[in-house]
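Trainee: Let me see the structure of the following:
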Amino acid sequence: MRFAFEDEQLELADAVRDLLIREVPASRVREAWDSDDGRLHDVWAKLADMGVLGLMVPEAHGGFGLSEEELVLALTECGRVALPDPVLSSAMVVAPMLAEVIGQEHPPEGAVELATTWLERLPGGATAVPAFPAAKTVAFANSADVIIGYADGELHVVDPSSVRLSPERSVDGARKLSRVEWQTHPDTLLADGDAARAMIRNAWNRAALGTAAQLLGLGETMLDMTVGYVSERKQFGVPVGSFQAVKHHLADARLQLSFAAPMVHRAAHSLANGDPDAHRHVSMAKAMASEAVMFVGEQALQCHGAIGYTTEYDLHLYLKRSWALASRFGDARWHRRRVAAALGLDPLT
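Mentor: This is a model prediction of the structure:
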């Protein structure tokens, strides 16, 4: 069996990388920190034109009908530049969830039409975000066109203009968080009972996986920045990168990322192909990606020294994004416990 991406998948990732590296330098991320909604709307429009926002939208509804395998590659590139826009939420979480609503056997009255309306708007750039029941905050709810919320066993379409938003601060200033208060209504019902619970579980797994993919990209950028810095910074007349201790730090960081990446890709394959153990693979991926990027961040700070702690230096943009995402949708400890439970092990032993 060949465990590798197809050429077309890699070409898509390269195209996304080229676009984002050109359009999202660190200065644009700083711009998002200072804006009201944390969005780069021109970049969002270009991602829509490229088709990234419709990768998991079925072809019958204006998308490409692809899977998590393609989207994790694109999300890794989003993480590489610390893109603040909610590609994960719209393209990987909400789009497949709306497709599941359309495909359910006994949908509530009006649910298919409602889901179809929003699903077909996503490839063109409409912004959709999920409100998970266990999440205290929702990212980018203040700029979303629609919120898909779950409460009391029901999945609903929520109009952002009808909710109460309470802004919350994030360690990453480009991630605009809000507490969301909303009311259910029969006309906004998409699914209920077991169907709704299955959809929200699937969506949460995709969110955790997509976050892990973004963490890989963030780790790559911080490592590249650090290698570049220690190659130029000199002590005793030589680059500090020539010191054995520094080489060991960075080699260990590379090793952590190299082990985490295949786990993320395996989890994407599992979700795309309906593997019954996909939830376990997702947790293994999120745990390893979270631990890897935290380790890379520590080494990056250690090797940069005092300059790495300053807000004027770009490292902090990627470091703080990694802190925010490492704990989002379950931190490494939570996911390791989930793996242990799936294997029938006692996580305390």
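Trainee: CA only for contacts and neighbour counts going forward, please
Mentor: Fine.
Trainee: could you pull out the strands for the stretch 201-349 of the chain?
Mentor: Applying DSSP state E, counting those that start in this stretch to the stretch 201-349 of the chain gives strands spanning 234-235, 238-239.
Trainee: Quick one: closest of these to Ala306.
Mentor: Nearest of these to Ala306, taken as Cα to Cα: strand 234-235 at 14.7 Å.
Trainee: in the stretch 101-250 of the chain, which spans are helices?
Mentor: 111-119, 193-232, 244-272 (DSSP state H, counting those that start in this stretch).
Trainee: ranking these by burial, who's on top?
Mentor: helix 193-232 (a mean of 22; mean count of other Cα atoms under 10 Å).
Trainee: same for it, what does it pack against?
Mentor: helix 68-80, helix 95-103, strand 154-158, strand 238-239, helix 244-272, helix 278-304, helix 315-326 (3 or more Cα pairs under 8 Å, 6 or more residues apart in numbering; DSSP states H and E).
Trainee: Can you lay out those as CSV showing distance to Ser231?
Mentor: Below are the helices and strands packed on helix 193-232 laid out as CSV (distance: least, Cα to Cα, whole Å):
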stretch, distance to Ser231
helix 68-80, 21
helix 95-103, 43
strand 154-158, 51
strand 238-239, 5
helix 244-272, 11
helix 278-304, 11
helix 315-326, 16
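Trainee: thinking again about what came up before, can you say which of the helices of the stretch 101-250 of the chain is nearest to Gln9?
Mentor: Of those, nearest to Gln9 by Cα to Cα is helix 244-272, at 12.2 Å.
Trainee: From the chain's centroid, how far away is that closest one?
Mentor: Remark: helix 244-272 is offset 17 Å from the chain centroid, using Cα atoms, centre = their mean, to the nearest Å.
Trainee: please give me the structure for this one as well, since I'd like to look at both together:
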Amino acid sequence: MRFALTEDQTALRDAVRAPLAAGGWSTLADLGVFAAMADLGLDETDLVPVLEEVGYAAVALPVTATAFVAVPLLAALDDDRAAAAATGSLRIAVAGPGGLTPFGGQADLVLHLDGGVARIGGLSTAASTVDTSLDAVVSMAAGVLTDDPALVEAAAGRAALGHAAELVGLGRRMLDLTVGYVQQRYQFGAPVGSFQAVKHQLADAYLGLEFARPAVLAAAWALQEGADAGPAVDGAVVLAADAAHAASRAAIQCHGAIGYTVEYELHRFAKRAWALAALAGPGDRLAALATTIGLKEQGT
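Mentor: As a prediction, the model looks like this:
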């Protein structure tokens, strides 16, 4: 099966690039991004390319959590807050392990998806993360929203897949920055991008991202079809996290000394990738995949 974007999906992806680069929440709402999986009848495969662009721009707002996770869950529950979130007037963040919530400081509500139960967050406190633009909080779970296992599992799958899509976008951005840099940086009278060692590193990073992208689309299709999407989502997260890590490593090394300067723009994307990968838990997902295919006994 070939996983590629349709013309409509490509058009939507291209339409959101400028608003995402500008951090325009209201413009995204006007484009229907938050209503996509509710009022507009779009699905996971339609939104994944948009989420990749969210990662590419390293948007410091809960776009993915609101549009891809919260709105479809609230809509499925006929919750009145779905309409407000779909218009962009309600921002919703999704808590990760231990209640650590990226963009919680920018959100009106926090959604918890733990133990097969969806809850709305209660009290929260500011949290320190490697990526300060995450504006993270530690949120405590409060009132039960639903304990429907199918709805909660689907929402959790979308949350993980959202991280994977953003990681692919972040990897692309770091690679683009690096390709531009090595074409301009000269050493020994030649651009460093002409050196074989640099070419190989960047080519390997590119291949990793190109392998991850269709895996993310395949997982989106599995979620859309209501199939047992767990292994597909786990695989997408693992591949995307590995690809983003490889891209950050190659980018920092190929930039030379400036790549280790925290004030340099590259670190904005590298730190976001590291933070999202940690939240997505690729190690646990890799262990789950190993158990699924019989490479590891449960509990060993």
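Trainee: could the strands of the stretch 201-349 of structure 1 go into TSV alongside mean neighbour count and distance to Leu271 of structure 1?
Mentor: TSV is the format used below for the strands of the stretch 201-349 of structure 1 (neighbours: other Cα atoms under 10 Å; distance: least, Cα to Cα, whole Å):
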stretch	mean neighbour count	distance to Leu271 of structure 1
strand 234-235	12	47
strand 238-239	14	45
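Trainee: Put together JSON lines for those strands, with distance to Ser89 of structure 1 on each row.
Mentor: Shown next, in JSON lines, are those (distance: least, Cα to Cα, whole Å):
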{"stretch": "strand 234-235", "distance to Ser89 of structure 1": "43"}
{"stretch": "strand 238-239", "distance to Ser89 of structure 1": "42"}
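Trainee: Quick check: which of the helices and strands packed on helix 193-232 of structure 1 is nearest to Ala26 of structure 1?
Mentor: Among these, helix 315-326 comes nearest to Ala26 of structure 1, with 7.7 Å by Cα to Cα.
Trainee: Could you pull up the average distance between that closest one and structure 2 after superposition?
Mentor: Superposing on structure 2 places helix 315-326 of structure 1 at an average distance of 0.6 Å from its equivalents, by mean Cα distance after the TM-score superposition for structure 1.
Trainee: The alignment partner in structure 2 of Val146 of structure 1: neighbour count?
Mentor: Using TM-score structural alignment, the equivalent of Val146 of structure 1 in structure 2 is Leu109. With neighbours defined by other Cα atoms under 10 Å, the count for Leu109 of structure 2 comes to 19.
Trainee: who's in contact with Leu109 of structure 2?
Mentor: 90-93, 120-121 (Cα atoms under 8 Å, 6 or more residues apart in numbering).
Trainee: Out of the residues you listed, which is nearest to Arg173 of structure 2?
Mentor: Ala93 (23.6 Å).
Trainee: quick one: what's aligned to the closest one in structure 1?
Mentor: That one, Ala93 of structure 2, aligns with Val129 by TM-score structural alignment.
Trainee: can you check Val216 of structure 2 too?
Mentor: Checking TM-score structural alignment: Val216 of structure 2 goes with Val264.
Trainee: how much space between the closest residue to its match other than its chain neighbours and Ala267 of structure 1?
Mentor: Using Cα to Cα, 6 or more residues apart in numbering and skipping residues adjacent in sequence, the residue nearest Val264 of structure 1 is Ala285, 4.7 Å away. According to Cα to Cα, to the nearest Å, Ala285 of structure 1 and Ala267 of structure 1 sit 7 Å apart.
Trainee: Can you check which residues contact both of the two?
Mentor: Common neighbours of Ala285 of structure 1 and Ala267 (Cα under 8 Å, 6+ apart) are Leu209.
Trainee: just to revisit the earlier point, who are the contact partners of the match of Val216 of structure 2?
Mentor: 72, 209, 212-213, 282, 285-286, 289.
Trainee: Tabulate those (CSV), appending distance to Glu312 of structure 1.
Mentor: CSV is the format used below for these (distance: Cα to Cα, whole Å):
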residue, distance to Glu312 of structure 1
Val72, 31
Leu209, 31
Ala212, 27
Ala213, 27
Val282, 36
Ala285, 32
Lys286, 30
Ala289, 27
